[in-house]
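Trainee: I would like to see how this sequence folds:
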Amino acid sequence: MTTTARPLGVAMIGYAFMGRAHSHAWATVGSFFEVPAFERRVLVGRDAAGVAAAASAFGWSESATDWREVIARPDIDIVDICTPGHLHAEIATAALAAGKHVLVEKPLANTLAEAEAMEAAAARASAAGVVSMVGFNYRRIPALALARKIVADGRLGAIRQVRASYLQDWLVDASTPMSWRLRRETAGSGALGDLASHAVDQLQFLLGELVTEVSARTHTFVTERPGELGPEPVTVDDAVWANLSFGSGARGSLEVSRVATGRKNALSIELFGSTGALRFDLEELNELWFLDATDPIETQGFRRILVTEPEHPYLAAWWPQGHMLGWEHSFVHEVRDLLLSIESGGPASPSFADGLAVQRVLAAIEDSAAAHGTSVTLVETPPVKEQK
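Mentor: Sure, this is the predicted structure:
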């Protein structure tokens, strides 16, 4: 990696839903946080007219259609990958080999083999000071970052039981047309990679330990959808259910769906420990509910923490108390943490190793579902590192 006194040059590959969210973060982060100087140099996409229009709208200096040429440019220092999953491995490993810092959207890859290759590439690049991060943005929601601190401080005691669900309904209508997210060759999986990856990462992040065993089932409710040339088979799952075990002895349940009528973006997490409990709902993302079981029984109960105080994670940079943050702020915090890791020499969190740890759980869920719910034990992996 070449060190330079000029502003860091950023290239982003992909400009659809996630590209818009990441573009907003790059445009906003310097207005609220002290971060190294950078420039939004180039936005990359396959369609020349489409990416040029997006670059103009999102505030990128220029556009391009060849990502290989872009990552070879000496004025590019950071590559932000917002493409469909089947492109993650090739782009990320090439960018790392070229000495570029890399941020890649979750899940890390479409397959376990790709994730392992990406983690190995990141480890090699790290020796040369190259920073890599996987975009599990929900770690950057202040309420969930506070939840991690409460758990790490021992306020819940020994965690015994956890529940996570992530429910959406955008695929309820069987006439919703096909997209890359419904094809295994581009998405890898359905609700599993899209939603369960977030939920699994949150559980491993909050508990500070890894899933060691799973028993799962998956299902596709709508097996065919309208394609450009007529009906097309859906080759990914619509919903997933899993039982989880952790090394400490904690047990958990996981449910994710993209056909849960009436639920729009409902990530719900509950943690039950020997001396306390926590619950969180993404649809009320500025709130965390905490029960201290050491309180006298006559006054014991869940209390609402409004996570908007300057003392709360990330909040000192934002608005006065009680002025709410939104979903988009998690991406701003993600970019802030990436830039600070680059400035300090890393490592960044969540790392590609963390992304690989999630991918192992997703693969085990698929294996278990293929075996009609038979339990699958995961290979031992290094502990999940706590976010700094």
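Trainee: contacts and neighbour counts: CA atoms only from here.
Mentor: OK.
Trainee: Walking through the stretch 101-250 of the chain, point out its helices one by one.
Mentor: Counting by DSSP state H, counting those that start in this stretch, one finds helices in the stretch 101-250 of the chain at the ranges 112-126, 142-152, 184-187, 191, 197-207.
Trainee: oh sorry, the question was meant for the stretch 251-388 of the chain
Mentor: 329-344, 352-370.
Trainee: picking that back up, so which of the helices of the stretch 101-250 of the chain comes closest to Gln359?
Mentor: The minimum distance between Gln359 and these falls on helix 112-126, with 6.0 Å, by C-alpha to C-alpha.
Trainee: Please name every helix or strand in contact with the closest one.
Mentor: helix 88-97, helix 352-370 (3 or more C-alpha pairs under 8 Å, 6 or more residues apart in numbering; DSSP states H and E).
Trainee: Comparing the helices of the stretch 251-388 of the chain, which comes out most buried?
Mentor: helix 352-370 (a mean of 24; mean count of other C-alpha atoms under 10 Å).
Trainee: can you give me the angle that helix makes with helix 112-126?
Mentor: Counting by axes from the mean of the first three to the mean of the last three C-alpha atoms, to 10 degrees, helix 352-370 points 170 degrees away from the direction of helix 112-126.
Trainee: compare with the first, here's sequence two:
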Amino acid sequence: MSSEHDTLSVGMVGYAFMGVAHSQAWRNAPRFFDLPLHPRMAAVAGRDHAKVIAAASRLGWESTESSWQALVARDDIDLIDVCTPGDTHAEIAIAALEAGKHVLCEKPLANSVEEAEAMVRAAERAAANGVRAMVGFTYRRVPAIALARQLVAEGRIGTIHHVRAQYLQDWIVDPEAPLSWRLERARAGSGALGDIGAHIIDLAQFITGDTIATVTGRLETFVKERPLPAEAHTGLSGTAGTSGRGPVDVDDAAAFLAHFRGGALGVFEATRFANGRKNAIRIEVNGSRGSLAFDFEDMNVLHFFDGSEDVTTAGFRRILVTEPEHPYVAAWWPAGHVIGYEHGFTHQVVDLVTDIARGVDPTPSFADGLQVQRVLAAVEASSLSSAWQDVPA
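Mentor: Sure, this is the predicted structure:
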């Protein structure tokens, strides 16, 4: 472990899309926020030697490793940041925790409930020795979402009756879009349900402060076969590629109803086939005293309805969440100067580093990730059985 008490040495596994976002967060967090520990971008690991060296140079990492095992074994690494496909999360995270390293693991936590349960057990054992673990549901750190949670916790919208949540993308609406690891069950665990549906499940539970108890839903795969990537016309996951095409064995879209333990009803939709929608995350919460609405395509705004106002002037209020009094905002720009997608990752680093320094368990915890995993599994089981499924607490 790092010998300097004021430094947190980070090793990251993976350097693609999420690795780039996490790298920027590790760079930016100490430059804009007053952190109790200074993150040191010590090393990045990847299997392709040339590519990982290029990534380290481009993203600002001091050194490289050709395997995650070598990264975990290093004495100068305090924290392992897992930015790999879901099939590797459990193995890497558990090994890191057992080696005494803090862990930040991308969502969804795992590819199955069983893997997630094993990760939670490892995190609980590690916590007894002061080692912390967090799952990366970064949309929680959007200031407007954090404000929504604050308003609900303060009772501003009263008893919650309805939750509506959508995550809409269109990146595979073209049936000739090539097969990627996100469309392979063995690597991704599930499709739209786990990749983007996990986010709105977590947001709904985070904003309401409640958990989902039962679900009924349906999964659908609209395009059952896709072209293999140009660089590999052999099979993916053992599939023969003589035809140049491979099967899609995950869902393209998921829709489900939910009942929360506190009594609220939920309606959820996650799809990669919403033509024209690139990354639309929408959530609305209706309560006995008011309502909240958020749309990621206008991510610096929260819409708030106060049902106690006089009916002649009552209406949804558009709150521009850029004031220094709003969550996270004071460290950035003057009021009205908006922030973007990447800032949630920086806020995640800020909260994680602060909690490690304080000696407290960060949120969302691996247990929170397990709760989401159980909802995902229940939706999938419901789609197969055409029946309501309970979600264990």
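Trainee: closest one to Gly252 of structure 1 among the helices of the stretch 251-388 of structure 1?
Mentor: helix 352-370 (13.1 Å).
Trainee: thinking again about what came up before, will you turn the helices of the stretch 251-388 of structure 1 into a markdown table that also has distance to Pro74 of structure 1?
Mentor: As requested, the helices of the stretch 251-388 of structure 1 are exported to a markdown table (distance: least, C-alpha to C-alpha, whole Å):
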| stretch | distance to Pro74 of structure 1 |
| --- | --- |
| helix 329-344 | 17 |
| helix 352-370 | 24 |
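Trainee: Of the ones you listed, which is nearest Leu267 of structure 1?
Mentor: Closest to Leu267 of structure 1 of the helices of the stretch 251-388 of structure 1 is helix 329-344 (C-alpha to C-alpha; 14.4 Å).
Trainee: what does the closest one correspond to over in structure 2?
Mentor: Mapped onto structure 2 using TM-score structural alignment, helix 329-344 of structure 1 covers residues 343-358.
Trainee: Repeat that for stretch 169-178 of structure 1.
Mentor: Counting by TM-score structural alignment, stretch 169-178 of structure 1 falls onto residues 170-179 of structure 2.
Trainee: Any buried residues in the matching stretch, and which?
Mentor: Using 16 or more other C-alpha atoms under 10 Å as the test for burial, stretch 170-179 of structure 2 gives Asp170, Trp171, Ile172, Val173, Pro178, Leu179.
Trainee: Now the fourth one. Nearest residue, chain neighbours left out?
Mentor: Counting by C-alpha to C-alpha, 6 or more residues apart in numbering, the nearest residue to Val173 of structure 2 once its immediate chain neighbours are dropped is Phe273, at 4.9 Å.
Trainee: The one you found: neighbouring residues, count only.
Mentor: 20 (other C-alpha atoms under 10 Å).
Trainee: which one in structure 1 is aligned with it?
Mentor: Checking TM-score structural alignment: Phe273 of structure 2 goes with Val259.
Trainee: which residues touch that match?
Mentor: Leu167, Gln168, Asp169, Trp170, Leu171, Val172, Asp238, Ala239 (C-alpha atoms under 8 Å, 6 or more residues apart in numbering).
Trainee: and if we set it to 6 Å?
Mentor: Val259 of structure 1 sits next to Asp169, Leu171, Val172 when contact means C-alpha atoms under 6 Å, 6 or more residues apart in numbering.
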